[in-house]
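Trainee: Fold the following, please.
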Amino acid sequence: MGYLLGHCLSLLLALIPLSLGLTSDGIALLALTKSLILPHSINSTWKSSDPTPCKWVGISCDRRRHVVSLDLAERGISGRLRPEIGLLRNLRRIDLGINALSGLIPPDLGNCTLVEHLDLSINFLSGEIPEILQNLKRLSYLSLYGNFLTGKIPDPLFQIKYLETVYLNQNNLTGSIPCTIGNMSRVKDLWLSDNLLSGVLPDSIGNCAKLEQLYLFDNQLTGLLPETLNSIRGLKFLDVHTNNLGGRISFGSSSCELEELNLSFNRLEGEIPAGLGNCSGLTIFSAVSNRLSGQIPSSVGSLTKLTKLYLSENSLSGSIPTEIGKCQSLTALELYENQLEGAIPRELGELNNLTKLFLFDNHLTGEVPIEIWRIQSLEHVLIYDNNLSGELPLEITELRNLRNISLFNNQFTGVIPQGLGINSSLVQIEFTNNSFVGGIPPNICIGKELRVLNLGLNMLNGSMPVGLGNCSTLWRLNLHNNNLTGSIPEFVESSSLSYMDLSFNNLNGHVPPSLGNCGDLTMINWSGNKLVGPIPQEIGRLANLQVLNLSHNNLYGMLPLEISHCSKLYLLDLSFNSLNGSILPGLTNLTVLSRLILQGNQFSGGIPSFLSQFDRLLELQLGGNKLGGNIPSSLGALRNLEIALNLSENRLAGQVPSELGNLKRLQSLDLSLNNLTGSLKSLDDLNSLLEVNVSFNQFKGPLPEKWLKFLNFSPSSFMGNPDLCISCQAGDLSCTNTSILKPCGPSSNSKGLRKIMTAMITLGLLLVGILVFLLFRFVLFKCKQTAKEEGPTLHEGPSFLLDKVMEATENLNEKYALGKGAHGTVYKASLSPEKVYAVKKIDFAGQKGTSTSMVREIQTAGQIRHRNLVKLADFWLRSDYGLILYDHMENGSLHDILHEIKPAPVLEWKVRYRIALGTAQGLAYLHNDCNPAIIHRDIKPKNILLDSEMEPHISDFGIAKLMDQLSSSLHSTAIMGTVGYISPETAFTTRKSKESDVYSYGVVLLELITRKKALDPSFPENTDIVRWVSSRLTGGDKFEVVADPDLMHEVVGSMEMEEVCKVLSLAMRCTAKEASERPLMWDVVKELMDVKSKACILPKQGKCGSVVL
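Mentor: Down below sits the predicted model:
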């Protein structure tokens, strides 16, 4: 009776809407609009006056007028889903994908038990996946990807037996993959990638017998890949890249139907199984950056459908199998950074569809088979850093699709084919450090797309082609250390050149005035040539110039006044020429100048007092000129002068001003070969001095007490001063160990014979000293090609400077600690008020072989000089630790300025922009101007230090690799880098690349603009700054929603607002998920410098798809 009554009541309720208005489903839909913002095109059709919602946009009904489909995908809907959606009990399909929904997934969805298709993908939904979704027993399609969902995957979710398609990728899901995964016996497509899942992949995955696609990449999975995967016969696509999976590769059963297999960026070991050749349908096989060893199996030749083979960054050995030549569908072959040896097989020439051949950084020998140079489809040939030899054949000139050919650091010989470039649109040519002879191909830039031409360290001769000056696209030109002759060509008005190194050739003629057309130039090095004539006044048009090195030429005339317009110059080296006249007052405009090197010229007049205005000056070299008069006391104002003060071999007279005693940071002082007089007492407080030379002057009186150590190290540095003496007590070793200087005061009981012997010895030493000095000057001038800046000296025993550092820090007392990191502690060492160092102590107790690698890394890093890199001052090695000495930066780190100092200091846009540009320039220098290139591996605000002018200086470059080695040797599973700054492809590997540095730099840019941390506590759980910014820059949203409010207040309504927008756009490209989509650092620098001239277009941030190989 009760059942009958209930049934009648249901019928009655169903009939009521026919006469009383909108149905219950319609009322439920209207209730949803209370928290949803619908566009007018939808809202205008959803009317409460309608009897049924069946004609509303996005709504479909069955014959009984029940709503069975809610399809509003890509409609621009925002807001939150309300519980009323659970009242739509007859829904079969819900598609709200690609909108801007936020908030939680309402648990009430579990009441829609008839739903078969549920799509909420690409929204801003957060919170956990409701466990009650298990009630959707008929569900076959579930798509929640591209949201901000957190928490674990509910176990019951995978017990829905009808599920065929599951997309949970691109969220922040954590925990392990449920063991119930094996209950989805009908699932075909399973995407769990790009989450934070950990643990192992359950063996029960083998029960998913119909599985065709399994995507687990970009997680934190560990353990082994289950053997049960081999039992899934229909599995076609498996992608587990960028996890922490170990063990051996086990795929290759006789029933293998795999078409794409991506195992890259894991910890897989052992050999590549020969059985992989059974996977005859395989089109892509990628196992980049694992720990694979052994030889590449010949069975890979059975993979005739293979289009891409990526096995780089492993420890593979042996030769390249000739059978690869049978894979005639292959378009990309990447085997770089392994230990492959032997010759490149000529069978590779049968790969007629090959576009990419990447074999660099191996031990390959012999000639490149001519058959390879006949593959017409070739676009990128990167075979540098091997031991390849032979000549380049003429066939290379017929490769019409060739874009990038990089052969540097090999042993190639012969002439570069002169037709190179005629039939192709080359973009990048890198032949540095080979033995090429002959001329530079004249039509190398005829395609008008060439950007990089690096031919340095060869034996090229002849003249520079005129076409190089007309190559408007050329960005980087490096021809140093060849035998080029003739004049430098004229440059076109629209030149894009930013970097030009023509040093150490035999180029002659004048510096062309058309050089002024290259307005983007930041670096010119034409040193070590035979250039003549004056420096043209057009040099002043190079407003972006930072480095100008014209040393060791035959230039003459006066400095052009226009050089003062190069206001960004920080290194000016015109040494060893025949320039004359006075040093121009106009140089005062060079306010960022840090190194001024004018020695070995014929400058006359006095040393100008305006040099004291160069408050950033680190090095001043004026030796070997005709400068007269007194040393101006104003030089004492150069309190940052550190590397050297060289006034030697001039005509200076008078006394040394006492103000020079203020140069507390100075490490090298040379006043030799002048007519200086008086006492040296005022220089006794130069505590940082490491070398000094005051020989051949007329100094008198006692040698400064603290200089006695120099007398022992280099007695010739004090000869030629007959009235200079040593103040010492009887029996003092300082008085007995040298005959260069006599003791101060009368010498009792002296005998005539002793005086004669002393005079003879002194005269002999004087003559030897002069000969040594002249020989040194001759070698310095002639051996130009080997001239390099010296790096820090390795000290394994006692050190005067180390003693001072240890004294200043009370033997590295914790109270002087500035901070602690994973590899040691940084201390502040104040040697004097003007000389403050940072000392990094690196522990490597028990690490065998560490000392050798540390010496190599530090000595390499110590030779590097750039205004945006922290200078390594010195280095000491002990049995269980090393000490590295840096300059201390007054304003601390960028991290402190952005996030730590309270109240937060004001950061104007011009300061943020300066930090962005300077950091980019320093990083680009490491990537492109160091040989070999230096990968920083840990770019972050804590490693960007700011001087008193807020100029950025990158620290820890060159030793980050060493620190990683130390960390990995202590913890084999250690993740290198800093969380939040690690690029997706290197998150679980020790391998780093230039692209990973670019990603980290992009994160720094985002921090500069947003003033939020990479992992800011204000972000949703498990969300980093890249994803946070990306989620808010969808569609046409304005960037104001992410920018620092203080910054927006400053720039709103101004041209600077456009600049902020452009830099933000650049940051998003730097943090692109795919490494190949990120710009190179040299492109970043150029874009930042051009930021005022380009339109602002924010990139659209797509959220779907997998890694494109």
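
Trainee: Every contact and neighbour count from this point should use C-alpha atoms.
Mentor: Will do.

Trainee: Tell me which residue is most central in the chain.
Mentor: Closest to where the C-alpha atoms of the chain average out (Cα atoms, centre = their mean) is Asp997, at 3.0 Å.

Trainee: That one against Lys940, yeah?
Mentor: No - contact criterion Cα atoms under 8 Å: Asp997 and Lys940 do not qualify, at 9.6 Å.

Trainee: so the residue nearest to the centre of the chain is in which element?
Mentor: Assigned by DSSP states H and E, Asp997 belongs to helix 994-1010.

Trainee: Pull the contacting residues for the closest residue to Val692 other than its chain neighbours.
Mentor: Nearest residue to Val692 in three dimensions, chain neighbours excluded: Leu669, at 4.8 Å (Cα to Cα, 6 or more residues apart in numbering). With contacts defined as Cα atoms under 8 Å, 6 or more residues apart in numbering, Leu669 is in contact with Ala644, Leu645, Asn646, Leu689, Glu691, Val692, Asn693.

Trainee: Now with 6 Å, please.
Mentor: Taking Cα atoms under 6 Å, 6 or more residues apart in numbering, we find Leu669 in contact with Ala644, Leu645, Val692.

Trainee: what's the following helix or strand after the helix or strand where it lies?
Mentor: Per DSSP H and E: Leu669 is located in strand 668-670. As assigned by DSSP H and E, the chain's next helix or strand after strand 668-670 is strand 675-678.

Trainee: for that following strand, packing partners?
Mentor: Where contact means 3 or more Cα pairs under 6 Å, 6 or more residues apart in numbering; DSSP states H and E, strand 675-678 is packed against strand 651-655, strand 698-702.

Trainee: Next one: the residue nearest to the centre of the chain from Ile939, what distance?
Mentor: Separation of Asp997 from Ile939 (Cα to Cα, to the nearest Å): 6 Å.

Trainee: before we move on, what about Leu970?
Mentor: Taking Cα to Cα, one finds Leu970 at 22 Å from Ile939.

Trainee: Looking at those two, which one has more neighbours?
Mentor: More crowded of Leu970 and Ile939, by other Cα atoms under 10 Å: Ile939, with 29 against 13.

Trainee: wait, what's in contact with the more buried one?
Mentor: Ser1000.

Trainee: Assign a three-state SS to Arg400, would you?
Mentor: Here Arg400 is recorded as coil under DSSP: H, G, I helix; E, B strand; the rest coil.

Trainee: can you pull the contacts of it?
Mentor: Asn423, Ser424.

Trainee: and what of His823?
Mentor: Taking Cα under 6 Å, 6+ apart as the contact definition, His823 lies against Ile842.

Trainee: What are the contacting residues of stretch 300-320?
Mentor: Against stretch 300-320 from outside (Cα under 6 Å, 6+ apart): 277, 280, 282-295, 323-324, 326-327, 329-342.

Trainee: Can you get me the start-to-end distance on that stretch?
Mentor: OK, stretch 300-320 end separation, Cα to Cα: 11 Å.

Trainee: Could you also give me the structure for this second sequence? I'd like to compare it with the first:
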Amino acid sequence: MHSERERELHFGCVVKLHFSLSLSLSLSRELAINGELAFSKNKRKFFLKKSTTKMAPLLCNSSVVFFLLLLLLLLPCLLATPSAINDDVLGLIVFKAGLRDPRSSLGSWSEDDESPCSWAGVACDHRSGRVTELALAGLGLAGELQPRGLLQLQSLQRLSLARNGFSGALNPSLARIKTLAAVSLADNALTGAVPASVGGCSALVSLNISSNRLRGSIPSSIWSLYNLKSLDLSFNSFSDELPAGIGKLYKLRTLNLRGNRLSGPVPADIGSCYLLKTLDLSSNLLNGDLPESMQKLSVCSYLSLGSNSLSGQVPNWIGEMKSLQLLDLSRNQFAGRVPDSIQNLTFLQKLDFSENNFTGNLPESIGACRSLLELDFSGNSLMGSHPSWIFRSGLKRISLSGNKMSGMIQIPSDAPQNLSMLDLSDNTFSGEIPLDIKKFHELKLLNLSKNSISGSVPVTVGEIKSLEVLDLSWNLLNGSIPNEIGGLVSLKVLRLDKNSLTGEIPVQIGNCSSLTSLILSENNLTGPIPTAVGNLTTIQTIDLSSNKLTGTLPKQLSNLPHLLFFNISRNLFSGNLPAGNFFNTISPSSLSDNPGLCGSVLNRSCPGVLPKPIVLNPNSSSDPVSNPNSPSDARHKKIIFSISALVAIGAAALITVGVITITVLNIRVRSSASRSTAALALSDDYYSHCHSPATDDSSGKLVMFSGTDPQFSFGAHAILNKDCELGRGGFGTVYKTMLGDGRPVAIKKLTVSSLVKSQEDFERQVNKLGKVRHPNLVAFEGYYWTPSLQLLIYEFVPGGSLYKHLHESSPSNHLPWQERFDIILGTARSLAHLHRHNVIHYNLKSSNILIDGAGEPKVGDYGLAKLLPMLDRYVLSSKVQSALGYMAPEFACKIMKITEKCDVYGFGVLALEIVTGRRPVEYMEDDVVVLCDVVRGALEERRVGECIDERLGGKFPVEEAVSVVKLGLICTSQVPSNRPDMAEVVNILELIRCPQDSPEEELI
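Mentor: Just a heads-up that it's a prediction; the model follows:
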């Protein structure tokens, strides 16, 4: 470290040099012609070389004299200052100055250091001491990417700025760093086009600018990077055709252009990239046939061309690509027969030809693919029976749904047992379900729906303990539901509807403790609903309609905490409805055509026998033959009177004690409230301003993460002002208050203090939350702790909640589509950021998303459930997931495994809520409408346009809206493993974002 005097002298000299630089510019040019000026940093010598014969006339020049005087003026500075600033230090400090660093991730970068090699994210060559690598991925950096400082790093080889918040356009000057070999700018918010100057980075071996907002054409100059081995431009908005010349990249091993809007054919010279191992052009607008040159990609192991408009027949030469491990041609327009040459792909592990127009039989030859694990031919027009190898080849996942296949399902005795998914739905298979289905001990999904399968449900199905989804609906099944069904302890979805099943619902079904959906409608079932159904605490949907069920409804049904849908219409039930909870608001249509049912919901009173009134006559005796005037009767009356008196006195005493207790508690609550500071729940909008008298705040611990003066303008123990209260959430009351510096903040006063962990655990958790910063998260700014009072201090967001904008605004003041999409995308990014930091939100809903002044979403109330010592079902259901409709099915499991997939489910519901403008659950006059079910049904019936919010006026990008709806339904899958990760959700949203300048389409 240099002394203060050295710093002052150094700064003064720099100022003098800068001031005189312009004055001496012309002189220096003249001097450069007649002599040579040199400066040695290491020896700190300044010298002038000049031939003796030319020096005299030069010194006569007045301007030269002035320049020499200037040198004499600066000479003490040059001799007295410390060693010159290292070029790399200077460059990195300049680079840092143009950034926003909210986490102080670059705090170790100091201009006083002689070398940057010990700085965070910096690596140097041990010989030259020059910076060779800058690894700043995932540090929360933001701002425009300005390469000015980076140009000083003349030995920089690797630059990683991925997973940050950089914005603006790619600066062409980046191409001037000629030493760069690897660049990663993925997962930022860069916009604009890729500059043509990128072709000048001749040393580049790896370039990754995926997951940004780049658009326009891919420049042809990029094919000039002859040393390139990996190129990733995925998940942007690049359009137009791929320029010619990709075959020049003969060293290329990985090419990923997935998730753009590229059109035209696959480049004809793609086969010249002989070393290509990974080729992903999926999710674009490519068309035409596959180019023949592709067969030259003999080392390619990953080929994904799904979700395009490619057509024609799959060529027979596809079998020449013998290194393929993944082949995905799904969701295109390929037609004709599946080529037999696929049998040559002996290393193939996943084959996906789904949603095309393939015809004919599924070739027997595919059975030669000994490594095959996943097979998907769903959504085609394949015919014939399933080939014999389908169960013998050791496949783990088989999907042949949505074809025209027929015949019986035959499982050979020597079939391997590792099958985990079998979907043969929506075909014309017949015969019975084979008993050998039990062989597949790892089976999680069995879907044989929409076929012509007959016979009974095999009892052996109960031996598949891993089964999570069993769908046998829309068949010709008969007989009773086997008792062995109760052995499916992992079962989440059971669908046996639209068959001809008879008998009673087995009591053993109550053992399916993970069940979320039970659909047995449109059968011939008889008997009552087993009371054991009341044990299914995770159940959300029960549909027993259109059967012949009888008896009264079990009272235990009213205790099911997550029941959303209950339909017993068109049966023979009788008696009163269960009281409370879900049944207070059940739709009458779900109970219709049950003549014996009664209750207020049905406007039908229940008959009953009223007890006779008890008349107490003090002159009568309980003994009809006794003498009313006998002494024994008198003594009996006295005893009765004495007991009655004692009871009355005891009741009065209890009431008195209760009144006193409540009074004392009220006094203590007021006292505690007087010591509270204004707190703010993040679920409502903020408009009012309020202040309270200042008091002492030294009795508790107040911490501000920003390092600002931790003082409230009115003191930490101010009396709560009712006018400051803005709302109440699941964890506390909401207030607005001011800090000592006049800045407004949002304060949440926790109302679950008795459940809060110890101070040590509390502070550990809130400190963790305080470090999780993101532009779409409400900033956690501090906390206040006493054993009886805990306050959480947040950034103040003035724009109100998303709930208010969606459901309480006037029709003329609704959110336009672009803002809705930005809110969905911003929310997804914030959740992905939380999940990267191992934080689960637990409580996602529209009232917990605030809109700032710029219309950007800010997600609040994240991670608060971790402040509690234990997450039992009551706390989760009543405190955290207080809004019905956002809860993932697994939230109610007895043995809870709450993961990030719960947030994904809540996000899916939220996305549907934003697109439709409807609440997740709506209670109509005669019905309960669950948004997910309504939208899913509309999508299946191809009328999803009816679900879009009418306030949008019918003009918006249809493709975007429908894609968001589909994504929302995927996120709300009943099975957690079927939901994408939030990082994948962000990528998908970036993919489906329509260009802002695209014309809006009319929704019909």
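
Trainee: just to revisit the earlier point, looking at the helices and strands packed on strand 675-678 of structure 1, which is buried most?
Mentor: strand 698-702 (a mean of 21; mean count of other Cα atoms under 10 Å).

Trainee: equivalent range in structure 2 for the next helix or strand along the chain from it?
Mentor: Where DSSP H and E defines the elements, the next helix or strand beyond strand 698-702 of structure 1 is helix 708-713. Under TM-score structural alignment, helix 708-713 of structure 1 corresponds to no residues of structure 2.

Trainee: chain center to helix 708-713 of structure 1: distance?
Mentor: How far helix 708-713 of structure 1 lies from its chain's middle: 43 Å, per Cα atoms, centre = their mean, to the nearest Å.

Trainee: Counting by contacts, list what the helix or strand just after it packs against.
Mentor: Sequence order places strand 723-726 as the next helix or strand after helix 708-713 of structure 1, per DSSP H and E. Packing partners of strand 723-726 of structure 1 (3+ Cα pairs under 6 Å, 6+ apart): strand 698-702, strand 742-743.

Trainee: okay, strand 723-726 of structure 1 sits on what stretch of structure 2?
Mentor: Going by TM-score structural alignment: strand 723-726 of structure 1 matches no residues.

Trainee: do stretch 206-216 of structure 1 as well
Mentor: With TM-score structural alignment as the criterion, stretch 206-216 of structure 1 aligns to 199-209.

Trainee: Just checking the distance from that stretch to the centre of its chain.
Mentor: Mean C-alpha position of stretch 199-209 of structure 2 versus that of the full chain (Cα atoms, centre = their mean) differs by 32 Å.

Trainee: who touches it?
Mentor: Contacts for stretch 199-209 of structure 2 (Cα under 6 Å, 6+ apart): 175, 178, 180-186, 221-222, 224-225, 227-233.

Trainee: What separation do you get for the residue nearest to the centre of structure 1 and His510 of structure 1?
Mentor: Noted for Asp997 of structure 1: a distance of 40 Å to His510 of structure 1, by Cα to Cα.

Trainee: Roughly how far does Cys471 of structure 1 sit from Leu354 of structure 1?
Mentor: Relative to Leu354 of structure 1, and taking Cα to Cα, Cys471 of structure 1 is found at 29 Å.

Trainee: Tabulate the helices and strands packed on strand 723-726 of structure 1 in a markdown table, adding columns for distance to Ser424 of structure 1.
Mentor: Supplementary listing: these in a markdown table, determined by distance: least, Cα to Cα, whole Å:
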| stretch | distance to Ser424 of structure 1 |
| --- | --- |
| strand 698-702 | 68 |
| strand 742-743 | 74 |
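
Trainee: which stretch among these comes nearest Lys902 of structure 1?
Mentor: strand 698-702 (52.0 Å; Cα to Cα).

Trainee: thinking again about what came up before, okay, and which of the contacts of stretch 199-209 of structure 2 map to strands?
Mentor: Using DSSP state E, the subset of these located in strands is Ala182, Val183, Ser184, Ser230, Leu231, Asp232.

Trainee: hmm, back to that, could you tell me where the strand holding Leu669 of structure 1 falls in structure 2?
Mentor: Going by TM-score structural alignment: strand 668-670 of structure 1 matches no residues.

Trainee: Who are the packing partners of the longest helix seen in structure 2?
Mentor: Counting by DSSP state H, the longest helix found in structure 2 is helix 631-674. Helices and strands touching helix 631-674 of structure 2, as assessed by 3+ Cα pairs under 6 Å, 6+ apart, are absent.

Trainee: in structure 1, what residues pair with it?
Mentor: Across structure 1, nothing matches helix 631-674 of structure 2 (TM-score structural alignment).

Trainee: Give the buried residues for the next helix or strand after that helix.
Mentor: Next along the chain after helix 631-674 of structure 2, taking DSSP H and E as the criterion, comes strand 701-704. Using 16 or more other Cα atoms under 10 Å as the test for burial, strand 701-704 of structure 2 gives Leu702, Val703, Met704.

Trainee: again, but for stretch 348-365 of structure 2
Mentor: Quick answer for stretch 348-365 of structure 2 (16+ other Cα under 10 Å): 348-359, 361-363.

Trainee: one step back: if you rank the contacts of Leu669 of structure 1 by neighbours, which is first?
Mentor: Most crowded among the contacts of Leu669 of structure 1, counting by other Cα under 10 Å, is Leu645 at 23 neighbours.

Trainee: For Glu619 of structure 1, see how far away that residue is.
Mentor: 6 Å.

Trainee: any residues in contact with both of those two?
Mentor: Overlap of the contact sets of Leu645 of structure 1 and Glu619 (by Cα under 6 Å, 6+ apart) is empty.

Trainee: and the alignment partner in structure 2 of Thr304 of structure 1, how many neighbours?
Mentor: By TM-score structural alignment, Thr304 of structure 1 lines up with Ser298 in structure 2. Residues near Ser298 of structure 2, counting by other Cα under 10 Å, number 18.

Trainee: residues near the counterpart of Gly390 of structure 1 in structure 2, how many?
Mentor: Using TM-score structural alignment, the equivalent of Gly390 of structure 1 in structure 2 is Gly384. Neighbourhood size, Gly384 of structure 2 [other Cα under 10 Å]: 15.

Trainee: Which parts of the stretch 851-1000 of structure 1 are strands?
Mentor: 872-877, 881-887, 944-946, 952-954 (DSSP state E, counting those that start in this stretch).

Trainee: can you check the stretch 451-600 of structure 1 too?
Mentor: 452-454, 459-463, 476-478, 483-485, 499-501, 508-510, 523-525, 530-533, 547-549, 554-557, 571-573, 578-581, 595-597.
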